[in-house]
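Undergrad: Here you go, sequence then predicted model.
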Amino acid sequence: MRTWVLAAVAAGVVVGCNPAPPRPAAGPVEVTDATFATLDAAIKAQKGKVVLVDFWATWCGPCRDSFPDFVELHRRYADRGLVCVSVSLDKARDDMAVIGFLRDQGAAFPNYHWKKYNDERADFVKHFHFRGGIPHKVAFDRAGDLVWDSASQHVSDRGLDELVRRLLDAG
C-alpha cells in the first residue's frame, strides 16, 4: 500500500484534491471604464505588439473557466510581445466583483469594464466582431489589424496558443 501511495505522489497523481489556486498578480490590478474610444486607443497604442482581447463577465461560467488560460498566455508570451486585454461586461454595480475576480486570477495586464453595454454596441460589433456572445476573444497582429475572432473561428486553448505563437513569430 505504501509503495502505491508513494508512486502516486511521485507521479503527481492526487485523488480528491482541488488544483492549486491561481497565482496573484505581481502588482495591483486596475480596471478602467471602457468606451469604444478608450479601448480602441489602448489597442492602437500597442502597435508593434500582438494584442489578444477577451470579452467576459463574472456571471459567465465559460468565461470564468477560460480566463486562467488567458492569464497563462499573458505570462508565457508577454516578454515576446503579447499584450492581453480583458473587457468585463458585468453591470456597473458589479465593480467589486470584477476587481476581486481579476485579483484572484492574477490579471496583471490592462483590464476594462464596459458598463454601458448598449451605448456603443454598433462600434464594438463592427470593430471587434462582437455579436454579444461571451466569452469572445479577438486577436490583432503587430500591424494593428484584426486577424482572428472567436465568433468566426472557434479554436481550442491549444489552438489559441498556436495562433498567438504564429502571430508573435510573424513579426
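TA: Received it, and whenever you're ready, just let me know what you need.
Undergrad: CA atoms for contacts and neighbours, from now on please.
TA: Will do.
Undergrad: ok, now which ones touch D90?
TA: Taking CA atoms under 8 Å, 6 or more residues apart in numbering, we find D90 in contact with 56-59, 98, 113-115.
Undergrad: Are any of these buried, and if so which?
TA: The neighbour count (16 or more other CA atoms under 10 Å) marks 56-58, 98, 113-115 as buried among those.
Undergrad: Presented hereafter is structure B, for comparison with structure A:
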Amino acid sequence: MKPFLLPILGIILTGAFFNTNATNIGSKAPKLQIQHWIKGKPVDINKADEKKIHVIEFWATWCGPCRTSIPHLTELQKKYKNKGVTIIGITDEQKQTVERFVRRQGKQMEYTVAIEKGDSMSQSYMRAFGQTGIPSAFVVDQKDRIVWVGHPMNGLDEVINRLVKGTFDLTAEIAKEKAQVRLQQLSVQYWERLVEGEKNDQTKKIGAELLALVKNNAEVSCNIAWAVLTDESVKYRDLDFARAAAKAAFEVSGGNQPQIIDTYALALFESGEIEEAIKLQKKALSLASDQQEKVQLKKSLDRFQAAKKQKK
C-alpha cells in the first residue's frame, strides 16, 4: 500500500467503519473445519435452526486485543446462553499452547474454544470477507447465514440482541456494509487525487460523494477535514470540502467539542473567513480543559489574530 494512503484509511478504520466484502453478507456459513475442540462440546453450525445463533470469533493467545475481548465474550455467552446463542473462539495455534492459555483463563473464558484444521477456516471466513486482523467475529443467524462481521467489541452485542428479538434486518445490514466498502474506495480515490494535486471536477465529484457518506459521523468528518487542511503530503487542499466536512462535524456534535471547533475554525481561516475563525477559536479555547490542548488552541488563535492585523 502506498504510504500516502495511510492517513485517510486510518481515519476511516478508526471511525467505526469496518471493511468487509459486502457481497458475502447473507451467504451460507462455511462448514467448521476443526482439528481440536479445546473447550465445550463440538458444534455443527450448518443445521438451520430457528432457535440457534452462532458467533465465530477468530483470535490468538498472543493477540492483545483478543485477550481484551475475552471477558466481554464470556459475558455475552452467559447473557444469551438460554437464548440459543453459542460463541466459538477459533485459533490456529498449537494444541498445548491453547490448552494452557484456556486453563489459565479459567472462568474468564466461559465459551467454546477450538483449533481449526490448517488455515481452512481462515480462508473460508477471514479472507473471503476481507478481514486482515484479529479479533474478528462472524455472526451466523438461525437460517445458517453470515449476517454480520466485525470487531467483537464494536456492535456485536446489538446484533445478537436484535437476532434474539427477531428485529434484525439483513437487507439493511447488507446495504450498510456496501456503503462502508464504497466509503473506503472513495477515500482512497479522493486522497490519491489530493496528494497528486488533481484540482478538477472529478476530484470535486468524488469528494462530494465521500462527504455524503461521512457527514453524519462527527469524528470521521472532522478528522478528514483536518487531514485535508494540514497533511504535508497534500498538494491540492480542497478547501470547499474541508470547510463542508468541518461544518458537518460541528453541527452533528452540537458545536461544543474543542477539537472539532478548532478544525472548523481552521477551515474558515484558510478560506479567508478570518473574523468567524477567530470567534470560533475563542469558543474552542473557552471549552478546553486540558492544558496542553489550550496551549495549541491559543497558538492558532494568535495566528488568526495576527493575520487579521496584517490584513488591515
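TA: Arrived safely, thanks for sending. Remember, it's a predicted structure, so these values are computed and weren't measured experimentally.
Undergrad: that older thread, inside strands: which ones of the buried ones among the contacts of D90 of the first structure?
TA: Here DSSP state E is the test, and those give 56, 113 as lying in strands.
Undergrad: Which residues outside stretch 115-130 of the first structure are in contact with it?
TA: 33-36, 89-92, 131, 136, 138, 146, 149, 151.
Undergrad: what about A97 of the first structure, neighbour count?
TA: The number of residues packed around A97 of the first structure, counting by other CA atoms under 10 Å, is 14.
Undergrad: That one matches what in the second structure?
TA: Under the alignment (TM-score structural alignment), A97 of the first structure pairs with R100 of the second structure.
Undergrad: Where does the lengthiest helix in the second structure end up in the first structure?
TA: Secondary structure of the second structure per DSSP state H: the longest helix is helix 170-195. Per TM-score structural alignment, helix 170-195 of the second structure has no counterpart in the first structure.
Undergrad: residues of that helix that come out buried?
TA: Neighbour-count burial for helix 170-195 of the second structure flags 170, 173-174, 177-184, 186-195 (criterion: 16+ other CA under 10 Å).
Undergrad: Could you do stretch 75-84 of the first structure as well?
TA: Buried residues in stretch 75-84 of the first structure (16+ other CA under 10 Å): 75, 77, 81-84.
Undergrad: Just the ones of these in strands?
TA: Counting by DSSP E, the buried residues of stretch 75-84 of the first structure contribute 82-84 to strands.
Undergrad: Could you list the buried residues of stretch 35-48 of the first structure?
TA: Applying 16+ other CA under 10 Å to stretch 35-48 of the first structure flags 35-36, 39, 43-44, 46 as buried.
Undergrad: TSV please, covering these and showing secondary structure.
TA: Below are the buried residues of stretch 35-48 of the first structure laid out as TSV (DSSP: H, G, I helix; E, B strand; the rest coil):
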residue	secondary structure
T35	coil
F36	helix
L39	helix
I43	helix
K44	helix
Q46	coil
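Undergrad: ok, which pair from these is furthest apart?
TA: Pairwise distances across those (CA to CA) peak at 17.2 Å, for the pair T35 and Q46.
Undergrad: Which parts of the first structure are helices?
TA: Remark: helices assigned in the first structure by DSSP H are 2-10, 36-44, 61-77, 95-105, 121-128, 157-170.
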